[in-house]
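J.: structure for the following, please:
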Amino acid sequence: MWRKQYNNKLKSIEDAILSLPKRATVVVGLAATEAQGFLSNLHKYKDNFEYIKVLTCLNMKEYPFFMEKEYENKFANHSWFYAPPTRKAKSEGLCTVDYIPNNLHMAGTDKIMSEKEDDSKLVFWGTVTPMLENSGYFSLGLSNVYEMEVIENADMVVLEVNNNMPWIHGETQVHINQADYIVESDWEIPALPIVEPSELEEKIAKYIADLVDDGSTIQIGIGGIPNAVAKLLVDKRDLGVHTEMFTESMIDLFEAGVITNNKKNLWKGRSICTFALGSKRMYEWLNNNPGVWVMRGSYVNDPFVIAQNDNMISINTAISVDLQGQVVSEAIGTKQFSGTGGQLDTHRGAIKSKNGKGIIALRSTAKKGAISTIVSAHPQGSTISVPRHDVDYVVTEFGVAHLRGKSLSQRVKALIEISHPDFREKLLTEAKELGYI
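T.: From the prediction side, this is the model:
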């Protein structure tokens, strides 16, 4: 029964693209689940469309439709989170790329509401696993940040079946009845190299690990500092996972018996995330693993939901922090670098949790020690990712500044103490000139 319906909906990628409305907003899956068959071929059919806006998040590859100037009047790539391809297009002055400010737990619903004000049709084109023959279900696999909300509200749904996509448990099931078209495209799922932490990152991680108590539920990101933190958590007990992004470092903690999820208030025994990105080894480990559930981003990243886990620890990184405690994590001046993502979501959830902690980590300097990342004031127009009134712990390789509930002068002194020694006198002078102390 389901196979017959599958065959009736099956199209070539070319035919499916040509079936799109002349004007449309096409939302694709996040990061490793972005529909590469669609994205790699869209530009070939520019003469068939009036205007196509493609919504992405954390682009994995450079695609001609947004990387080449000849397509500027036909296609646009709006993104919730910049990655190297979108940063490159923006730096080259291409107007095809634009950023969507957001809190991750509201990204899908906010954008659906916004698109309903436009006259274009809303299309979802996402990557899924092969269909289960006995039930007609596919799995969204590695991401459900906004995907399910879009599927439920789209005017058209195209599922790009990929044999390499792991089947992930949770709220990932999409039925054949929900699809208008099926295409098949077996590209390799993008993988990230494992980043080994530097000596400096290990120093930062040591301070962070000391803030994590046995029985805590953790949210941890990706990169050298988070990887270093994970390595230093091997002596902890009964940790739980409620995280936006499932990362490679968590597997080692599972296999060491550190992560049990037994002390969580929500979803005991299971790790909860809203997307996963890592190595091929991680994808194989996650495949059909009932201990890890991918849930909607609107649930996983809701600060109210996060706060229901006692002893919640949110660990995020930043580009710079000013002496008031304002955190910049996504931009350099007015130049968008990445995105807010779920940083403010998870940070706010953690500080509202019973005995929870929101941790912001960063190196004390940038550009090989030439500039301080602790600054007296951010440049005019800087995007603040975490407001000063939300900030809890700030950690560098020189220590921990606990800012929650502290006055402005107390914050200044605490942050200068964890800044690089080469910049402390200058920061103190500037703080006095600004009237902070």
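
J.: switch to C-alpha atoms for all contacts and neighbour counts from now on
T.: OK.

J.: who's in contact with the residue nearest to residue 287 when sequence neighbours are not counted?
T.: Spatially, and ignoring its direct neighbours in sequence, residue 287 is nearest to residue 166 (4.8 Å; CA to CA, 6 or more residues apart in numbering). Counting by CA atoms under 8 Å, 6 or more residues apart in numbering, residue 166 touches 129, 141, 142, 283, 284, 286, 287, 288.

J.: alongside the first, I'd like the structure of this one:
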Amino acid sequence: MLSRLTSRSFGTSASCSRTAGVFRDKREVAFPIAGKSPKVVSLADACREIKSGDNVFVHGIAATPTPLLQSLSEHAVANNLKGVKLHHLHLEGATPWTADGVKDRVRSNSLFTGHNLRGAVNNGIADFNSCFLYEVPLLFRKGAIKLNASLIHVSPPDAFGYCSLGTSVDTARAAVTNSPLIIAMVNKNMPRTFGDGVIHVSQIDYLVNEADGFELHQRNIGAQNDQEKKIGQIIAENLVDNGATLQMGIGAVPDAALSALSNHKDLGIHTEMFSDGVLDLIEKNAITNSKKAIHPGKLVVSFVYGSTKLYNYLNDNPLIEFGDVNWVNDPAVVRKNPKVTAINSAVEIDLTGQVVADSVGKRFLSGFGGQVDFIRGAAIGNDGLGKPIIALPSISKKGQSKIVPTINEGAGVVTSRAHVHYVVTEFGIAQLWGKNMRQRAYELIKISHPSQRESLEKAAFDRLKVMPSAD
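T.: Sure thing, here's the model as predicted:
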């Protein structure tokens, strides 16, 4: 098992170097350093080498090293540090560095914002940084963000000294291969995963054992409502072919689409992330990965976020291939798979097809993530059979239309009108690609909530100076 794990890792990391082009990693963390071992330290001493002004990467999502972040916050206060910047994707758990007495010492640069930092971002306590997910590793490789240290969360070293980045390889591999200082929290609950996430224990500078047994952060997956179920059903029955390669963003609508795919055959997974929804499809043989061009037979992913059942399934499971997101999400890689079907959600879409997904008006909500990476990869699929899908309920819980005449003031366009092909609500499918603005408005009004159609038609005429029509 180990020999397969390590040899596969070396092969994949070469692939990542090619993806990075001339921007090479500064170190190869999968290779052992003879005669070196990490210094085993307490949580209290783990961050003692972090100094004022340092740029620190933080492992994210399920792998968020919450005890290390608490230790860093205490270290910053005790040593009067200033200007420490944390660079990360979506984090889970407590955010002690945003508290009074710490927030002027340690500040987040959030490359994708989760629920626990939205308040801080929108109140000016943390920063928000927009970037295509597949380009985030290049921030570290090209030196746009010069890292001084990385805080990571790893599986225990095996008999040969190999640990794993576990549930989140995404941007973590680029971070550790470009950090002069690596501080790792080792945890028996972190699954050992295959692919680009291997790190040899000799590459770690400080190793913390105190948090062994810490429960990984889990996703709270709520019940799907009728709107979401209907959208999922429409996508599954009309837009997902047998043998398709799937990407799904995070959210209730992509989850609903997965739930409706039980009767499909030979589906493949090449996606930035997945959650528990894939497990049922694997058990029913709906997912076989047999038609894929990139790593056939395996689910390719960059990070996962779900339940303990999912994390246990990942442990020592060579069926799951974790990759550097600079490779996984690269549209030039994505397009090589057959029938790439990208299913992503949105906050709102205007009558010309502009998609808002990272903000609600002036309020930042999340980030670009991999939506554009995969929408583009599906659109330019080598076989010409890709389906880029934006899915959203027609109306919000507060009764506001999500198909709007113009996007709300301050909101940001994530997916441009030129990227959009299919838009799905519970009322059907609008196909926008190749359509002019008058035709787009007609298509979108057709799938809007019936209570909004008259006002949307009037707004379209006011904006376009012509009635929306199909021809």
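
J.: may I see the ChimeraX selection of the buried members of the contacts of residue 166 of structure 1?
T.: The buried residues among the contacts of residue 166 of structure 1 can be selected in ChimeraX (16 or more other CA atoms under 10 Å) with this line:
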select :129,141,142,283,286,287
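
J.: mapped onto structure 2, which of the contacts of residue 166 of structure 1 hold?
T.: Compared against structure 2 with both residues aligned by TM-score structural alignment, their matches' CA atoms under 8 Å, the contacts of residue 166 of structure 1 retain 129, 141, 142, 283, 284, 286, 287, 288.

J.: returning to that earlier point: aligned counterpart of the residue nearest to residue 287 of structure 1 in structure 2, please.
T.: In structure 2, the residue paired with residue 166 of structure 1 is residue 191, using TM-score structural alignment.

J.: again with residue 226 of structure 1
T.: That one, residue 226 of structure 1, aligns with residue 254 by TM-score structural alignment.

J.: after superposition, how close is the host helix or strand of that match to structure 1?
T.: According to DSSP states H and E, residue 254 of structure 2 maps onto helix 252-259. The superposed helix 252-259 of structure 2 is, by mean CA distance after the TM-score superposition for structure 1, a mean 1.8 Å from where its aligned residues fall in structure 1.

J.: who are the packing partners of that helix?
T.: helix 226-238, helix 277-283, strand 340-345 (3 or more CA pairs under 8 Å, 6 or more residues apart in numbering; DSSP states H and E).

J.: in structure 1, what range does the last one match?
T.: Under the alignment (TM-score structural alignment), strand 340-345 of structure 2 falls on residues 312-317 in structure 1.

J.: give me the mean distance between that stretch and structure 2.
T.: Mean deviation for stretch 312-317 of structure 1: 0.3 Å (mean CA distance after the TM-score superposition for structure 1).

J.: let me have the helices and strands packed on helix 252-259 of structure 2 in CSV, extended by distance to residue 96 of structure 2.
T.: Supplementary listing: these in CSV, determined by distance: least, CA to CA, whole Å:
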stretch, distance to residue 96 of structure 2
helix 226-238, 35
helix 277-283, 32
strand 340-345, 31
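
J.: so which of those is nearest residue 133 of structure 2?
T.: Nearest to residue 133 of structure 2 among those is strand 340-345; the distance by CA to CA comes to 14.1 Å.

J.: tilt between the closest one and helix 226-238?
T.: Angle of strand 340-345 of structure 2 versus helix 226-238, following axes from the mean of the first three to the mean of the last three CA atoms, to 10 degrees, is 170 degrees.

J.: which residues are contacting stretch 192-199 of structure 2?
T.: Residues outside stretch 192-199 of structure 2 that contact it (CA under 8 Å, 6+ apart): 5-6, 8-10, 12-13, 29-31, 155, 162-169, 173, 314-318, 320-324.

J.: OK, contacts around residue 274 of structure 2?
T.: 248, 249, 250, 301, 303, 304, 305.

J.: which ones are touching the residue lying closest to the second one once chain neighbours are set aside?
T.: When the adjacent residues along the chain are set aside, residue 249 of structure 2 lies closest to residue 344, with 5.0 Å between them (CA to CA, 6+ apart). By CA under 8 Å, 6+ apart, residue 344 of structure 2 lies in contact with 248, 249, 250, 253, 254, 371, 389, 390, 391.

J.: and what of residue 9 of structure 1?
T.: 179, 180, 181, 182.

J.: which residue packs closest to the first one, ignoring adjacent ones?
T.: When you say that, I think you mean residue 179 of structure 1. residue 157 (5.1 Å).

J.: and the alignment partner in structure 2 of the one you found, how close does it get to residue 363 of structure 2?
T.: Superposed on structure 2 with TM-score structural alignment, residue 157 of structure 1 falls opposite residue 182. Look at residue 182 of structure 2 and residue 363 of structure 2: by CA to CA, to the nearest Å, they are 34 Å apart.

J.: counterpart of residue 283 of structure 1 in structure 2?
T.: Residue pairing (TM-score structural alignment): residue 283 of structure 1 is matched to residue 311 of structure 2.

J.: scratch that, residue 346 of structure 1
T.: In structure 2, residue 346 of structure 1 lines up with residue 374, judged by TM-score structural alignment.

J.: and for residue 128 of structure 1?
T.: That one, residue 128 of structure 1, aligns with residue 154 by TM-score structural alignment.

J.: what do you get for residue 417 of structure 1?
T.: Taking TM-score structural alignment, residue 417 of structure 1 has residue 446 as its aligned residue in structure 2.

J.: give me the stretch of structure 2 that stretch 380-388 of structure 1 matches.
T.: Using TM-score structural alignment, stretch 380-388 of structure 1 pairs with 409-417 in structure 2.

J.: in the matching stretch, what counts as buried?
T.: Of all the residues in stretch 409-417 of structure 2, those buried under the rule 16+ other CA under 10 Å are 411, 412, 413, 414, 415, 417.

J.: distance check, the equivalent of residue 85 of structure 1 over in structure 2 against residue 96 of structure 2.
T.: In structure 2, residue 85 of structure 1 lines up with residue 116, judged by TM-score structural alignment. Distance from residue 116 of structure 2 to residue 96 of structure 2, counting by CA to CA: 11 Å.
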